[in-house]
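Q: all I have is the shape, not the residue letters:
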């Protein structure tokens, strides 16, 4: 009877079709298992899972200040996972996690048949935590047919192998260390640090539920971009936890009444704390790691090997320095633009603009492609949607390349470094006003004229070579006939030509004419030699104008040289990295301070110069630190302003910190309109002042802010105990009305 029924065509052919389909399905299944659609990882390979890990950058107290990564991943252990985080994950993503062997067969079959028979690409579902882990680890590929089915089956094979090798705890750790969260963040620790500025172990229930909620769609539920939507998703997670009795209904409702409070941290390359510092450390790190290799002989990769870089930076001081910089530079920029009125060089100086255009990379590219000037001008004038930097807020509008160039030409920039003078350890580092828009680092890359900050080196040489601190020099201008009738001038046009200043008064008042006369008396070669002893490697012009700081020196080198005045005469080399560890905490390399072997000058000279630079703060060009900013700290220092007000400088020396600050326009053809506005005391000094005001309010910095200079020796005080100035006698005034002329180097 059965045979007769089977022979009937309407039974025979469907059965044959079913058999063929079954055999095809079995063969298809086998083809995936055997690797026809791509090799499956073996158990041995799964046992040795390696994932790229972000390199962490820590400050001097172990605080995370940045990362280097391709995928922002920072692994943790099971003990770091709070129970409510695990419960939130299981309640939301896989309620039968502890019961299955990696695959929820019922859900998987549902997906399989819906996808094949109904072509329902949105059927979804069926995914366990282990299946998601398999997808996170190995990704998915596109195939000509049945991509979803092939990938799902491959993941099921991998998931079962993972379950055979790892415990459920290990799987949870692997999953949470690799799962992608919002903003290109991989792993729960990186997400906790980025969105809530905390570690995974310290996540609250609300924070944990928020992050787990983003796993369904990490862009759509990004709490930074879509806070309301993210909060609704968080509440779904909390309801799931209550449904499966991980928390009470009361606890769920209580937490749902709380709004999400982000403490977002930018760890990407352009934003966040100390971006210029992080970039400089990365450059140095790449050079250092060329000398070392991993145990297997392969080179270290800062983007994948999860290194731990211990730096010298103080994250709190850095944060305060950035605040101080923004406050000053925003206000100064406004004054700067107002001072030019309608006659702004970045709009009206066609020669300057044309020169700047020809320095653009895009202009050089067009030239190399053979475009004519008219074609280039036409291309550069095409407008497009552009976002540019602004102090109040960034500006988005249609702008041409030339519009953008003119916009950026107007901005003042800055650089600042603060170091520990006894070691050279860098505590704060600002390479510019905003790394996103101004990549050029003024601390490590820029070489600008240093102005009057060079004068202490001249006076140091003078004292070291026997010139007495109470020696008097005339403020009167002199024309040097052998230097094309060069006449150094003082910043004050009302300077009395019959006044004579001591070295202390001349330095604290930053008198140009006397600086040149002192250089003339002591000799250029001796000054050059003294500067080299201070660790400055810049090539000096070896001309009389160098007394006025016409040579360019890097901020880093100035800081290291000035440290000598509070470091027993020994200069230091600023350094950033104290130790490099691998991801297991094994030390790869450690670094010690680079301090000069010998003092660059006698302790007597050091104490004399320190007293002179204290006078600069107390009664000289930097007196506004006392009068305007009311700072009572022990401070010595020097202001500096270059010709045509192109550069403003301030160097602040305290017993435990040396700070160098520069302000100016990146385009050297644009200076300040007036000296009153452009002098270092008005441009660079306020950044230092505001930083110290903020540090004075934080007891954390008491060891720095309350430190005092050592007691000045009696013989030094005695040698400085003279009237700071005296006028020429009547006869000398009578016979010296005309401007004096002489040859440089002739002291008669």
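A: The structure has been received and is ready for your questions. Computed from a predicted structure; not experimentally measured.
Q: CA atoms for contacts and neighbours, from now on please.
A: Noted.
Q: tell me the spacing between the most centrally placed residue in the chain and residue 160.
A: When C-alpha atoms, centre = their mean is applied to the chain, the residue found nearest the centroid is residue 275 (1.4 Å). According to C-alpha to C-alpha, to the nearest Å, residue 275 and residue 160 sit 44 Å apart.
Q: where do the helices sit along the stretch 301-450 of the chain?
A: 315-340, 345-348, 350-357, 361-368, 373-380, 401-409 (DSSP state H, counting those that start in this stretch).
Q: which one of these lies closest to residue 150?
A: Distance to residue 150, taken as C-alpha to C-alpha, is lowest for helix 361-368 among these, at 47.0 Å.
Q: alright, now check it against this:
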């Protein structure tokens, strides 16, 4: 009998059960591990994580801003990060749209991590795009840092990035995250953050950016080094067009707009922001000194000092950006012409001592050059390195590649090869200059130009540098005489030779000043004497009031430089800064009240809290009547004296050649102007200070050393060297009606004058100088 076949019951293979069991174990374990990993990361087990407080206030280095009186940013103070934060409301809509379309299309739909993008990135190993959200990228920029090449480390960094991104999403709104991302990114070329980038690459504020400009900057987020518009413009243009295509893809712009913008060339307006560039470079450097003192005297609540390079202060200054720009333009226009003529007159064929004057002895030249060598950076560095003096000196005679200043070079710089010794001599060929302008009623400084190129000539000749002041000191003598003796501008004095004898005022020998025109005859009114800079009349006034009283008045007018109590100060022998002189002259225009010059109105911290507000420092120095009388005297300088070329409509053919080369004639000012020129011995310094009722401006021009000068007074006098800068500046100011620079009369005192200033009935055969500038020795033809 056959065996009965029994059908076996089908059972699930043990291996499959095992698989299912392990699958769930791995799945659950994997999820648990990921959760644990995230928890460990959040607890700091995978490395330090930012605290809640730190997330609330991320510590980024913020540059301090120097802001002009008209609301423009003159420059910034920073060490590494040139960053100034911008609020979301100040970001243009197209800029935000470009970022979202390019970097994180689902930005408004996720909470820090784009799950769909992450899965896609894992599935295709990143070949179809990454998965980093804007929040993740911000977390990396703020807290995580650049990705490591080591795979385990990179994985840990990514986990920390995810954790921080979710925290940021809980802590901040989407708008705040967008703003933070724009503010933190380094766009290269010192453009840290969107505001610096907009200003540096386009010369604009962020809200002024066009769509194509916004697209270019957003394109740089991919890699600002790789997509640098200055080095790789074609690559940047291609990337910009990708961004525009993304904006079209996500319906932020139309196809027509995309097509038209993609055809545009890549155009940038590069405006580098560094301590050596931009407007107001000398002023910003001087301002550092003010801030250094202020930060030392005004610590934070916790006792720490404010750091102008890191704390994002806002320093509101008195400088008017328009006036500052006009002042710098005026100086450059004039100095180019003046320098060309100086070089022409001092070629080796004409002057073997060039750039030093012909009459300077070789021993003096050697002394000046050796002093310059010992003060050079090369000398100081090699000295620190332990080099011997012989080794150091030898290095100054070895030719080396270098970049030097040149009016004809690109950005005023040329590459050349010369010895360091020759480079020092070369730099001395360039005449130096300074200019300052202030409002006499408030003391607020409106323009400050310490030189014509801060990168190459860093010494500030507005306040740091002091030179003999020449005839611009004479108004102090006249003011003392009018104040103490109640003299009138119409009073006359002899124009004959005059000496102050030995023993008086402690003199060791007689002091007998000479008139520059060599004439000693007749009588001169005080107004005519000041207008024509008659030295003998000034000396007579000095003898009547005494050097001590003149010195005292100058000090009360704000002059802090040393002034000896000797009669010769009447002719301007003291070394005084342009800054001090303008503060003093401001007293005359401000009805006898001295107002200390001001450069900062207030300082705020990064949150807008006011830390400092200036309080004007004033004092009564002269009566209103005396001050007005001095102004009236100085008006004569521009009416019939050394400053009257301001009134000229033109000149004859011979003078026209000189005018075009040196001065920029004609100026044709018709409004009241009070002022004074100054020319020191041997034409070493040329000065001019001019005033209208609400603005005082002054200029100085001279060589780096007093031995560097024009041979002829025609070129070396203040009316030729300095006055043109003032005139060019004022013409620009008057052309800009938004500035409201006064062209009216100086205000007379309300009370009846007791000093006679109407000299129309005064007669003198020697009041006029027949068209000759009084500071000139003689007029000579131009030596071409």
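A: Yes, it's here. Predicted model, so just to flag it, every value in this text is computed and none were measured.
Q: with respect to residue 459 of the first structure, which of the helices of the stretch 301-450 of the first structure lies nearest?
A: The nearest among those, by C-alpha to C-alpha, is helix 315-340 at 30.5 Å.
Q: residue 418 of the first structure is nearest to which of the helices of the stretch 301-450 of the first structure?
A: helix 315-340 (9.2 Å).
Q: select the longest helix from the second structure.
A: Assignment by DSSP state H gives helix 14-43 as the longest helix of the second structure.
Q: which parts of that helix are buried?
A: Going by neighbour count (16 or more other C-alpha atoms under 10 Å), the buried part of helix 14-43 of the second structure is 37-38, 40-42.
Q: what of stretch 390-408 of the second structure?
A: 392-393, 395-396, 404-406.
Q: what about the helices in the stretch 151-300 of the first structure?
A: Along the stretch 151-300 of the first structure, the stretches classed as helices by DSSP H, counting those that start in this stretch are 168-178, 188-196, 205-213, 227-243, 249-256, 275-289.
Q: now the fourth one against helix 205-213, angle please.
A: Between helix 227-243 of the first structure and helix 205-213, the angle formed by their directions is 100 degrees, by axes from the mean of the first three to the mean of the last three C-alpha atoms, to 10 degrees.
Q: with the second structure overlaid, report how far helix 227-243 of the first structure is off on average.
A: Here helix 227-243 of the first structure, set against the second structure after superposition, deviates by a mean of 2.1 Å using mean C-alpha distance after the TM-score superposition for the first structure.
Q: now swap in the shortest one and tell me
A: Average distance, helix 249-256 of the first structure versus aligned residues of the second structure after superposition (mean C-alpha distance after the TM-score superposition for the first structure): 1.4 Å.
Q: which residues touch the aligned residue in the second structure for residue 205 of the first structure?
A: Applying TM-score structural alignment, one finds that residue 205 of the first structure aligns to residue 211 in the second structure. Contact analysis of residue 211 of the second structure by C-alpha atoms under 8 Å, 6 or more residues apart in numbering lists 94-95.
Q: from residue 247 of the second structure, how far off is residue 211 of the second structure?
A: 10 Å.
Q: also residue 558 of the second structure?
A: In terms of C-alpha to C-alpha, residue 558 of the second structure sits 62 Å off from residue 247 of the second structure.
Q: if we can go back for a sec, mind putting the buried residues of stretch 390-408 of the second structure into a markdown table with distance to residue 240 of the second structure?
A: Shown next, in a markdown table, are those (distance: C-alpha to C-alpha, whole Å):
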| residue | distance to residue 240 of the second structure |
| --- | --- |
| 392 | 52 |
| 393 | 54 |
| 395 | 50 |
| 396 | 49 |
| 404 | 37 |
| 405 | 37 |
| 406 | 37 |
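Q: before we move on, back to that, out of the helices of the stretch 301-450 of the first structure, which gets nearest to residue 667 of the first structure?
A: Closest among the helices of the stretch 301-450 of the first structure, once you apply C-alpha to C-alpha, is helix 401-409, at 6.9 Å.
Q: which residues sit against the closest one?
A: Helix 401-409 of the first structure has contacts (C-alpha under 8 Å, 6+ apart) with 346-347, 353, 356-357, 380-383, 388, 665-667.
Q: just the residues you listed now: which is nearest residue 477 of the first structure?
A: Among these, and counting by C-alpha to C-alpha, the member closest to residue 477 of the first structure is residue 665, at 29.9 Å.
Q: tally up the residues packed near the closest one, please.
A: 19 (other C-alpha atoms under 10 Å).
Q: got the contact list for it?
A: With C-alpha under 8 Å, 6+ apart, residue 665 of the first structure has these contacts: 409-413, 646-647, 671.
Q: map it across to the second structure for me.
A: Matched by TM-score structural alignment, residue 665 of the first structure corresponds to residue 703 in the second structure.
Q: need the contact list for the closest residue to residue 197 of the first structure other than its chain neighbours.
A: Closest residue to residue 197 of the first structure apart from its sequence neighbours, by C-alpha to C-alpha, 6 or more residues apart in numbering: residue 263 at 5.6 Å. By C-alpha under 8 Å, 6+ apart, residue 263 of the first structure lies in contact with 194-197.
Q: 7 Å instead, please
A: 195-197 (C-alpha atoms under 7 Å, 6 or more residues apart in numbering).
Q: re earlier: closest one of the buried residues of helix 14-43 of the second structure to residue 110 of the second structure?
A: Nearest member of these to residue 110 of the second structure, counting by C-alpha to C-alpha, is residue 38, at 18.0 Å.
Q: these two touch, right, residue 294 of the first structure and residue 300?
A: Yes - between residue 294 of the first structure and residue 300 there is a contact at 6.3 Å, judged by C-alpha atoms under 7 Å.
Q: ok so, going back, kindly reformat the helices of the stretch 301-450 of the first structure as a markdown table containing distance to residue 287 of the first structure.
A: Below are the helices of the stretch 301-450 of the first structure laid out as a markdown table (distance: least, C-alpha to C-alpha, whole Å):
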| stretch | distance to residue 287 of the first structure |
| --- | --- |
| helix 315-340 | 24 |
| helix 345-348 | 39 |
| helix 350-357 | 33 |
| helix 361-368 | 27 |
| helix 373-380 | 38 |
| helix 401-409 | 32 |
